[in-house]
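> take this sequence and fold it.
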Amino acid sequence: MARLMVLGFLNKRPMSGYEIQQHLQQGRTEEWTNVLPGSLYHALKQLEKEGLVKVREVIRTGHRSKAVYEITEKGREVYTAMLREALQTPDLPYPRNFYSALAFLADLPKEEIRQALSEHIEEIKKKMENLKIGRKAKTEAGVNAEYIHAIFANAEKHIRLHLEFLHELQQLLEKAKLEDIEIPKMEEP
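Below is the predicted model of the structure:
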């Protein structure tokens, strides 16, 4: 994901790693891309080694210097292929760890499950707030492309749906007896 984001920004115009990071932070992009500053700089260095980006110039201010990168022709080709693949490959956001834990729900006391679900709900609410802040920042920065707002709307729907599911689990927990799931013995070949 970091590689696609870096190449995407540099496809627009030359930028420093810091500027790319600022754009990502402004839109709270790390919430949905999981691209953190460390992975951003690592991706820049890897892309440079592979000849997909290159340093256009180094700007020195006092004792500091920053590299401004630009995408290469080979980088554009790779970027276009990555973009095409990302658009045509389904990437459904299943909460895999959470679903795995639910399979063994009966192994914890009910009170512990209640507490964990409450904490989970609070974290999801924080994610929703961060998403709203990111959407507002994009709007204030003059980003008005309809598809960008559609991305935020879709992300909000995912979060709301997950919150509904968590509340449903809380209700089920209150009225249901947790049954240990029998795991059948599998035949070996």
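
> when you work out contacts or count neighbours from here on, use the C-alpha atoms and nothing else.
Fine.

> got the buried residues for stretch 41-54?
For stretch 41-54, a neighbour-count test (16 or more other CA atoms under 10 Å) marks Tyr41, Ala43, Leu44, Leu47, Glu48, Leu52, Val53, Lys54 as buried.

> which SSE is the third one in?
Taking DSSP states H and E as the criterion, Leu44 maps to helix 37-49.

> show me what that helix packs onto, helices and strands only.
Counting contacts by 3 or more CA pairs under 8 Å, 6 or more residues apart in numbering; DSSP states H and E, helix 37-49 packs against helix 2-12, helix 17-26, strand 53-61.

> make it 10 Å
Using 3 or more CA pairs under 10 Å, 6 or more residues apart in numbering; DSSP states H and E, the elements in contact with helix 37-49 are helix 2-12, helix 17-26, strand 53-61, strand 64-71.

> picking up where we left off before, make a markdown table out of the buried residues of stretch 41-54 and add distance to Arg28.
Formatted as a markdown table, those follow (distance: CA to CA, whole Å):
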| residue | distance to Arg28 |
| --- | --- |
| Tyr41 | 17 |
| Ala43 | 19 |
| Leu44 | 20 |
| Leu47 | 23 |
| Glu48 | 26 |
| Leu52 | 26 |
| Val53 | 25 |
| Lys54 | 27 |
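
> and this one, please, so the two structures can be compared:
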Amino acid sequence: MTRLLVLAMLGFKPMTGYDIKVMLELSDAERWGGVLIGSIYNALKKLEKDGYIEVASIESTGHRQKAIYQITEKGRAHEQELVIEALEKSSVVYPTTLYSGVSFAFKLPTARAVEALEKQKKILEQEEKAINAGYEAKLIAMQGEMPALTQLAFDNMLEIVQVQSKFVHQAIEIMKKNNSLE
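Presented below is the predicted three-dimensional model:
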């Protein structure tokens, strides 16, 4: 996914590695793209080695030099292959750790299991806030014009978090109501 994001950024315009890093941080790519932002530098080296990008120019600022990269025609073709791969690959991910915990919660005192799920609930609330903040930042960056597919992605992320929050809430209610986990 890192390679795709780097190629996509360079498809907009030539950039330095730092520029790409900042753009991905601003768009919260670690959250929605599953990419570690620091990994872009390794991706840049590999993409350049493979001929997908090239150094367009070198800028000097003080004692530092910055390479400005641009995508090549080979890189544009590879970018399309990566987009197709991303669209075809299944991305259904279940909260397996949570399911395992709920399945074996009966081994804990009810109060302790509820306390643990309350922590999970707070984490999900923070995640929802982070998604909303990312949405607002993206909306500002896009000058109020959110592309339909980007809107769809944000809506889907929120819905996933809300469904999981509902699951946690229902599990807590069941545990409290029965006052037993058996």
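
> can you give me the TM-score here?
Comparison of the two superposed chains (TM-score structural alignment, normalised by the length of the second structure) gives a TM-score of 0.88, and 179 aligned residues with a CA RMSD of 1.8 Å.

> between which two of the buried residues of stretch 41-54 of the first structure is the distance greatest?
Tyr41 and Leu52 (14.2 Å; CA to CA).

> can you say which of the helices and strands packed on helix 37-49 of the first structure is packed in most?
Ranked by average neighbour count under the criterion mean count of other CA atoms under 10 Å, these are headed by helix 2-12 at a mean of 19.

> quick one: that helix to strand 64-71, angle?
Relative orientation of helix 2-12 of the first structure and strand 64-71, computed by axes from the mean of the first three to the mean of the last three CA atoms, to 10 degrees: 90 degrees.

> in the first structure, what residue corresponds to Glu115 of the second structure?
Alignment note: Glu115 of the second structure maps to Gln115 in the first structure; criterion TM-score structural alignment.

> how about Leu158 of the second structure?
When the first structure is aligned by TM-score structural alignment, the residue opposite Leu158 of the second structure is Glu156.

> what sits against its match?
Contacts of Glu156 of the first structure were listed using CA atoms under 10 Å, 6 or more residues apart in numbering, and they are Lys127, Met128, Glu129, Leu131, Lys132, Ala150, His162.

> which one of these is nearest to Tyr79 of the first structure?
Taking these together and measuring to Tyr79 of the first structure by CA to CA, the closest member is Ala150, at 22.7 Å.

> run a quick neighbour tally on that closest one.
Other residues lying near Ala150 of the first structure total 11 when counted by other CA atoms under 10 Å.

> now it: how far from Asn144 of the first structure?
As judged by CA to CA, to the nearest Å, Ala150 of the first structure and Asn144 of the first structure stand 11 Å apart.

> which residues do those two both contact?
By CA under 10 Å, 6+ apart, no residue touches both Ala150 of the first structure and Asn144.

> which residues are in contact with the closest residue to Val55 of the second structure other than its chain neighbours?
Among residues not flanking Val55 of the second structure along the chain, Tyr69 sits closest, at 4.4 Å (CA to CA, 6 or more residues apart in numbering). Tyr69 of the second structure makes contact with 7, 10, 13-17, 20, 44, 48, 53-58, according to CA under 10 Å, 6+ apart.
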